[in-house]
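Chemist: sequence and predicted structure are below.
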Amino acid sequence: MIDLGISKMALIGAVALIVIGPEKLPRVARTVGTLLGKAQRYVADVKQEVNRSMELDELKKMKDTVEGAARDVENSIQTSASDFEKSWAETTGSAELPGMESFPEYKHPKKNWRLKAGATPQWYKVRAGVRTKALSGAARVARYRPAKFN
């Protein structure tokens, strides 16, 4: 890297003062400062992106190793379970394990179990005069029409 000490910075400043002039030097210094700041931010962003991609690669490798271990465990469990079933069938003479009788599929006891049941009892609603069914406009007119128009 370039080693910039105080003496070199003073020399660069003196040359810039002579070449650019005292009127334009502050504006040029601000511009150079903003450009250097943008360059530093860009370099930092690139470094972060490289670090993220490296971490992503490491995570992918770790995921592959964990999935491979899970597959190995699953295969070993399946083979041991099949060996156990074979040995059980040989010793007992039946293919079914105890407690593994075939049962019908579970069915929820309520017919419409997804519908929410109200907490207020129906008898209370009838006694208090709460409407439980919505009437259309025509049905409401027909129900509450005075007797002389029927």
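Modeler: Yes, it's here.

Chemist: C-alpha from now on. contacts and neighbour counts both.
Modeler: OK.

Chemist: work out the gap between the host helix or strand of Thr91 and the centre of the chain.
Modeler: For Thr91, the element it lies in under DSSP states H and E is helix 25-92. Its chain's C-alpha centre and that of helix 25-92 lie 17 Å apart, by C-alpha atoms, centre = their mean, to the nearest Å.

Chemist: could you do stretch 11-29 as well?
Modeler: Worked out by C-alpha atoms, centre = their mean, stretch 11-29 lies 55 Å from the chain centre.

Chemist: want to compare, so here's the second one:
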Amino acid sequence: MLDLGLSKMALIGAVALIVIGPEKLPRLARTLGAMLGKAQRYVADVKAEVNRSMDLEELRKMKESVETAARDVEQSVQTSASEFEKDWSQATTGLETSESPPWEPPPPKYKHPGKNWRLKRGAMPQWYKARTGVRTKALSGAARVARYRPQSLN
């Protein structure tokens, strides 16, 4: 890149001040700064895009290696399964009978749970609710007013 020191920058500034003039120099500096910022952002975007493409290529290579490893594992499992099937068929050739083996217990019979699904059962017993004064029945607003209305003095 350019090797600009403080003395060279001062020289360029002095020449620009003389050539361009003091009226137009601030506007030119702002414009130059904005263009420099845009150029830096563009370079950063290009760098990021290159990095993304490199990462994507690495991911593709990794995906291919994982897929080949999975295919190898699948083939080895299939070959071992076919060998197991052959060994199993050889071991069980004379054992085919129609009745169930004596070591298997019969399946359990269905028993109805005997619950009354219409009756809601609470965890707290009724006798405990009665002893502690827990309200078991809900009252409407009118019934509550009628029940707790003070008696008139007649």
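Modeler: Now that the structure is in, tell me what you want to look at. These figures come from a predicted structure and were not determined experimentally.

Chemist: and the TM-score between them?
Modeler: The TM-score (TM-score structural alignment, normalised by the length of structure 1) is 0.61; 96 aligned residues with a C-alpha RMSD of 1.5 Å.

Chemist: ok, back up a step: quick one: the helix holding Thr91 of structure 1 to structure 2 mean distance?
Modeler: Superposed on structure 2, helix 25-92 of structure 1 shows a mean distance to its aligned partners of 0.4 Å (mean C-alpha distance after the TM-score superposition for structure 1).

Chemist: so that helix aligns onto which residues of structure 2?
Modeler: Alignment of helix 25-92 of structure 1 against structure 2: residues 25-92, by TM-score structural alignment.

Chemist: next, the buried residues of the one helix or strand Leu11 of structure 1 maps to.
Modeler: Using DSSP H and E, Leu11 of structure 1 maps to helix 6-20. For helix 6-20 of structure 1, burial by neighbour count (16 or more other C-alpha atoms under 10 Å) applies to Ala16.

Chemist: what's it packed up against?
Modeler: Using 3 or more C-alpha pairs under 8 Å, 6 or more residues apart in numbering; DSSP states H and E, no helix or strand is in contact with helix 6-20 of structure 1.

Chemist: distance from the chain centre to it, please.
Modeler: Distance, centroid of helix 6-20 of structure 1 to centroid of chain: 56 Å (C-alpha atoms, centre = their mean).

Chemist: what about that helix, how far off from structure 2?
Modeler: For helix 6-20 of structure 1, the mean deviation from structure 2 after alignment is 0.6 Å (mean C-alpha distance after the TM-score superposition for structure 1).

Chemist: the helix holding Thr91 of structure 1 versus helix 6-20: what angle between them?
Modeler: Our comparison of helix 25-92 of structure 1 with helix 6-20, counting by axes from the mean of the first three to the mean of the last three C-alpha atoms, to 10 degrees, yields an angle of 130 degrees.
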